[in-house]
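Asks: The sequence and its predicted three-dimensional model are supplied below.
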Amino acid sequence: MAATKRITVGAAVVALTAGLAGCSALGGTATEGAAGPRKAAPPKNVVRLIGDGSTAFTGAQPGLRKPERLAPGQKPPQFVVFSWDGAGEDSQKLFSHFRKVGKKHGATMTYFLSGVYLLPEDKSTLYDPPGHSPGRSDIGFNDTEGIRATVRELRGAWQEGNEIGTHFNGHFCGPESGVGTWSVEDWKSEITQAKAFVKKWKTNAGLGAESPLPFDYDKELIGARTPCLEGRKNFVQAASDLGWRYDTSGVNNQVWPGKDHGLWDLSLQMIPIPGRSFETLSMDYNFMVNQSGTTKGDPSMHQEWGDQFRDGMLEAFDRAYDGNRAPLVIGNHFESWNGQTYMRAIEETIAKVCGKTDVRCVSFRQLADWLDAQDPAQLAKLRTLKVGEAPKAGWPAFLAAQPASSARPSSPATPSAKPASAT
């Protein structure tokens, strides 16, 4: 993944009822969005190196807002999460580009790093993937300059308030030897190795003179998206055992999230495909497969396909913003599919929605922080709203404070059933 070298992925196709499951590939001042509570005080300038100095404790992450509980009757903010699978910097320079886009529009995002992007090819056998021989990866490895560039972007992204998650390592998909066949212990091994490549990138790449990543990855890493959205059941169990806080590997409708094995289920969502009679997942890959079926489709259709992706995201945003205010989750890849039309669509969507009143374009970590700060009974009530459904009597009545006589109900509020998976 150096400046002159492109790492590619064999994209596995996973059929859904109305689309395809996403598959991952590499391709100012940060804020939580246009509106929200005050920022936390800036951290003190403290640097404490960890291990070989690849990472460091530098204090609280800058650029974040302290989450606040909704007041009785208050309309929820509209959260939008833009996230990137297999984040790394290569010759396309899309990582650095979207950092600039985020800063321009007051958006923080989640970057899911593939651990092997910090592992040089000559050290590939350090990776021992479950079910495969050491040194095997379906997305390759990296070289020194690619690692240097990726670390530079990771460092800057975190300092701007973005989240660094994980997309694991070798990106194995499919029914025979993909991540869907992994046990809970296999997932724990993969997670341990993904952390190790981040915590030892200086030693592995021979870049001891470079500045460290400014976070403790053991504490930074609280969520993930699995390759091709496979293996979620055992991954969620492993993540729960490790104390993680969210997963975004499943398929949801645009409703308020609940928890699965103690993790917030912040999965991708089914959203409209304008002009089509069905919906698909909220990810560039899924629109691409439904449009061209290939990464190099008819150039005369590139503009139309990008516009369709953008307009689908905007339709999904509008029905939440004007309806149930459920968080909108968007997944992407730093890729040039169909002439980079999907990158254009994402950028135009960010510019359109992130400056609107009550909108907060945030990372998954920030969304999880906000959810954790809320009254569970209020969240349960929010989960009763269907896709695009606004409270009939208005938000003040819907989320009004409970009378004292009913402050302790005889039975707890029950969330509505989890949306049926499209798989």
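Replies: Noted; the coordinates are in hand.
Asks: from here on, contacts and neighbour counts on C-alpha atoms
Replies: Will do.
Asks: Could you list every helix and strand that the strand ranked longest in the chain packs against?
Replies: In the chain, taking DSSP state E as the definition, the longest strand is strand 78-87. Judged by 3 or more Cα pairs under 8 Å, 6 or more residues apart in numbering; DSSP states H and E, strand 78-87 is in contact with strand 110-113, strand 328-333, strand 359-362.
Asks: what's the following helix or strand after the first one?
Replies: Scanning the chain past strand 110-113 towards its C-terminal end, the next helix or strand to appear is helix 144-159 (assignment: DSSP states H and E).
Asks: Identify each buried residue in that next one, please.
Replies: Residues of helix 144-159 classed as buried: 144-155, 157-159 (neighbour count, 16 or more other Cα atoms under 10 Å).
Asks: Equivalent analysis for stretch 84-96, please.
Replies: Going by neighbour count (16+ other Cα under 10 Å), the buried part of stretch 84-96 is 84-90, 93-96.
Asks: Switch the residues you listed over to JSON lines; also include distance to G394.
Replies: Below are the buried residues of stretch 84-96 laid out as JSON lines (distance: Cα to Cα, whole Å):
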{"residue": "W84", "distance to G394": "35"}
{"residue": "D85", "distance to G394": "37"}
{"residue": "G86", "distance to G394": "41"}
{"residue": "A87", "distance to G394": "41"}
{"residue": "G88", "distance to G394": "44"}
{"residue": "E89", "distance to G394": "46"}
{"residue": "D90", "distance to G394": "48"}
{"residue": "K93", "distance to G394": "45"}
{"residue": "L94", "distance to G394": "42"}
{"residue": "F95", "distance to G394": "41"}
{"residue": "S96", "distance to G394": "42"}
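Asks: closest to Q237 among these?
Replies: Nearest to Q237, judged by Cα to Cα, of the buried residues of stretch 84-96 is D85 at 21.1 Å.
Asks: after the longest strand of the chain comes which helix or strand?
Replies: helix 94-104.
Asks: Helices along the protein, start to end?
Replies: Ranges of helices in the chain, per DSSP state H, are 94-104, 144-159, 184-199, 201-205, 217-220, 232-241, 284-291, 302-319, 337-353, 364-372, 376-382, 395-398.
Asks: Show me the one of those that comes nearest G73.
Replies: helix 395-398 (3.7 Å).
Asks: which helices and strands does the closest one pack with?
Replies: Checking 3+ Cα pairs under 8 Å, 6+ apart, helix 395-398 ends up next to no helix or strand.
Asks: Below is an additional structure, to be compared with the one above:
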Amino acid sequence: MAATKRIALGAVVTALVAGLAGCSGAGSSGIGKEAAPGKEEHSPAAAPKGAVKLIGDGSTAFTGAQPELPVATRLKPGQKPPQFVVFSWDGAGEDSQKLFSHFRGVAKKYDAKMTYFLSGVYLLPENRKALYDPPQHAAGRSDIGFNDTEGIRDTLTELRAAWLDGNEIGTHFNGHFCGPDGGVGTWSVEEWESEIAQAKAFVKNWKTNVPALKAEAPLPFDYDKELVGARTPCLEGQKNMVAAARTMGFRYDSSGVGNQVWPEKKDGVWDLPLQLVPVPGRAFETLSMDYNFMFNQSGTTKGDPSRHAYWGNQMRDGLLQAFDRAYNGNRAPLIIGNHFESWNGGTYMRAIEETIKTVCTQRDVRCVSFRQLADWLDAQGPATLAKLGTLKVGQKPEQGWQAFLAGTAPGKPAGSPVPARPTDQPAAKGADRSAD
């Protein structure tokens, strides 16, 4: 991939998480499908192979309902919630490291669905960069660069396969501008509307923008319908972005900072933030993202090689502690963010893979995409969500789950797909921002 990923470590704002001092604690969540015993409910099958309705210039197409997605249903009165875990990726392009394809394979191996937040400029070639007109910046400007033909081809291959595997393609927008000088946190609602429209356009028109790839197969989805959520660059600009996005079909946002508690809607959109999680051996918590662990450990992507293994183990163990306090506590969804990067010798990629292997294979655990989590939340009754929202980080109902949720009303299965697996059964410190 020709796109150059630049991280302005010196510009990282450390006060964001420091302001959350005293908010640490235990928490966890779960998600799952509540089909009748012995019977699985699934969403309609995808259209037969070859039944493709091209959209626009043929860069995208309607191919039927997304495959690999069972249907979300409501919890029954007194039923213990499943444990949801969301693994998500910012940028989501395939480059020479081949990390997109690698983790897509890992997801399939462990029956996990994930969210890939695509940066639109990863489908825009360098020689057409002037097509991008970013808010408050000159046309053709991007802080993460653009792509080349081969990088676009490889990214498209992974995007097709990821969607057909049941994963979600969200957006990380385009130029990844951070900070006070024209960064996304300074953009107006109208400027965000422009940025979102352009992010969609680069996905919907790659055949026009990359003539050498006209013979390539289309992406097998209608992006106007499939794009329902995002994470902003550096976790900045959430308020105005959501104000723009909720009028453009978005159902959730993952640009915030929060604790391991059950999520709620803000202005009609599910707020599914990154969460404060333990840093083993340290007296503070940090955000559940590889970048934040890296910043607190080394402050650079190329730290002391003798510490690489320790730092990776520290991140893995911190995420597993966060999982355990949710799984054995309030069952709040665990939200984890990552980048396809080999920072500090790739130790964080190892940590994430080991976390996936450990948690996604456990009983009553659902490793899902953000969209699938939103589907499940929307399928629940208001009384159920209100009760779950009373639980603090790591707090398990004293009287047990059956008594705790006994008064919630049952409901008919919802029509939204959610993958499933058989059921049974302290204040943060450091840089709580995302970088690409």
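Replies: Noted; the coordinates are in hand. Just so you know, these numbers come straight off a predicted model, no measurement behind them.
Asks: Find the centremost residue of the first structure, please.
Replies: The first structure has S83 as the residue nearest its centroid, 3.6 Å off, counting by Cα atoms, centre = their mean.
Asks: My read is that that one contacts V362, right?
Replies: No - look at S83 of the first structure against V362 with Cα atoms under 8 Å: they stay out of range, at 9.4 Å.
Asks: Report the set of residues contacting both of those two.
Replies: 109-110 (Cα atoms under 8 Å, 6 or more residues apart in numbering).
Asks: So what does G170 of the first structure match up with in the second structure?
Replies: Under the alignment by TM-score structural alignment, G170 of the first structure pairs with G175 in the second structure.
Asks: Relative to I350 of the first structure, how far out is D318 of the first structure?
Replies: Shown here: D318 of the first structure relative to I350 of the first structure, a distance of 13 Å by Cα to Cα, to the nearest Å.
Asks: Same check on G135 of the first structure?
Replies: 38 Å.
Asks: now G165 of the first structure
Replies: 20 Å.
Asks: out of those two, which sits in the more crowded spot?
Replies: G165 (26 against 22; other Cα atoms under 10 Å).
Asks: Quick check: the aligned residue for V101 of the first structure in the second structure?
Replies: V101 of the first structure maps onto V106 in the second structure, by TM-score structural alignment.
Asks: Count the neighbours of the closest residue to its match other than its chain neighbours for me.
Replies: The shortest distance from V106 of the second structure to any residue other than its chain neighbours is 7.3 Å, reached at E353 (Cα to Cα, 6 or more residues apart in numbering). Residues within reach of E353 of the second structure, counting by other Cα under 10 Å, total 15.
Asks: Tell me, how many residues neighbour the aligned residue in the first structure for S306 of the second structure?
Replies: Mapped onto the first structure by TM-score structural alignment, S306 of the second structure lines up with S300. Neighbour count of S300 of the first structure, defined by other Cα under 10 Å: 9.
Asks: how close does S300 of the first structure sit to P274 of the first structure?
Replies: 18 Å.
Asks: circling back: of all the helices and strands packed on strand 78-87 of the first structure, which one comes closest to Q237 of the first structure?
Replies: That would be strand 110-113 among those, by Cα to Cα, at 19.5 Å.
Asks: Just give me how far the closest one sits from the chain centre.
Replies: Mean-position distance between strand 110-113 of the first structure and its chain equals 6 Å (Cα atoms, centre = their mean, to the nearest Å).
Asks: which bit of the second structure covers that strand?
Replies: So strand 110-113 of the first structure sits over residues 115-118 in the second structure, by TM-score structural alignment.
Asks: now stretch 325-338 of the first structure
Replies: Under the criterion TM-score structural alignment, stretch 325-338 of the first structure matches residues 331-344.
Asks: Identify each buried residue in the matching stretch, please.
Replies: Those would be 331-341, 343-344, for stretch 331-344 of the second structure by 16+ other Cα under 10 Å.
Asks: can you tell me which of those residues lies nearest to L219 of the second structure?
Replies: F340 (21.1 Å).
Asks: I'd assumed A92 was in contact with the closest one.
Replies: Yes - F340 of the second structure is within contact range of A92, at 6.9 Å (criterion: Cα under 8 Å).
Asks: Give me the common contacts of these two.
Replies: With Cα under 8 Å, 6+ apart, F340 of the second structure and A92 have common neighbours F100.
Asks: circling back to that earlier point, any idea how far the alignment partner in the first structure of the residue nearest to V106 of the second structure lies from K202 of the first structure?
Replies: Here E353 of the second structure is matched to E347 in the first structure, going by TM-score structural alignment. To K202 of the first structure, E347 of the first structure is 33 Å away according to Cα to Cα.
Asks: again with D122 of the first structure
Replies: Distance from D122 of the first structure to K202 of the first structure, by Cα to Cα: 14 Å.
Asks: More neighbours: which of those two?
Replies: Set D122 of the first structure next to K202 and count neighbours by other Cα under 10 Å: K202 wins out with 25 against 13.
Asks: Show me what that one aligns to in the second structure.
Replies: Per TM-score structural alignment, K202 of the first structure is aligned with K207.
Asks: can you pull the contacts of its match?
Replies: Counting by Cα under 8 Å, 6+ apart, K207 of the second structure touches 57-59, 213-214.
Asks: 7 Å instead, please
Replies: 57, 59, 213-214 (Cα atoms under 7 Å, 6 or more residues apart in numbering).
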